[in-house]
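Enquirer: Build me a structure from this.
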Amino acid sequence: MADWEGSASESYQDKQRQWDSAAVELNQVLNTIGTAVGQGNADMQAREAANRGMFA
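Expert: Purely as a prediction, here's the structure:
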């Protein structure tokens, strides 16, 4: 697209920048969710182990 010029090119490039920015933000959100899910899993496993210990 190096040879593409004009208002259509500018509009496309603007939308591409918006898309790229949204993709970065989405990736950050998904990473945060993944971290929270992993921590929730670890916490739940620890609670389950503690509960098992109460009945041993």
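Enquirer: from here on, contacts and neighbour counts on C-alpha atoms
Expert: Noted.
Enquirer: neighbours of Thr35, just the number please.
Expert: Thr35 has 12 neighbours, counted by other C-alpha atoms under 10 Å.
Enquirer: host element of it?
Expert: Assigning secondary structure by DSSP states H and E places Thr35 in helix 7-54.
Enquirer: how many other residues sit next to Gln13?
Expert: Based on other C-alpha under 10 Å, the number of other residues close to Gln13 is 13.
Enquirer: Sequence B follows; please return its structure for comparison with A:
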Amino acid sequence: MEWGPDLLHALLRACTQVKAKRLFLWFSDRHGHTWRQALETDHIDLGRGKRMLIKGGA
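Expert: All right, here's what the predicted structure looks like:
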């Protein structure tokens, strides 16, 4: 498999850590990576509800 959105999609689907996946996607949005638009997050389990890195924080 080549490097690109397909590989990232497979890695995100295989990852079991919801916080890690959400943080990865947040950073990719924040830094405006062009490959982010190609990722389909519909089939990636991102959990439910809000997540906080620090209690009472963002």
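Enquirer: Just the TM-score for the two chains, thanks.
Expert: After superposition, the two chains reach a TM-score (TM-score structural alignment, normalised by the length of structure 1) of 0.28; 20 aligned residues with a C-alpha RMSD of 3.0 Å.
Enquirer: hang on, the earlier thing: packing partners for the helix holding Thr35 of structure 1?
Expert: Judged by 3 or more C-alpha pairs under 8 Å, 6 or more residues apart in numbering; DSSP states H and E, helix 7-54 of structure 1 has no packing partners among the helices and strands.
Enquirer: Tell me how far the spatially most central residue of structure 1 lies from Gly38 of structure 1.
Expert: Centroid-nearest residue in structure 1, with C-alpha atoms, centre = their mean: Leu30, separated by 1.8 Å. Taking C-alpha to C-alpha, to the nearest Å as the measure, Leu30 of structure 1 falls 12 Å from Gly38 of structure 1.
Enquirer: Now do the shared contacts for these two.
Expert: Listed as contacting both Leu30 of structure 1 and Gly38 by C-alpha atoms under 8 Å, 6 or more residues apart in numbering is no residue at all.
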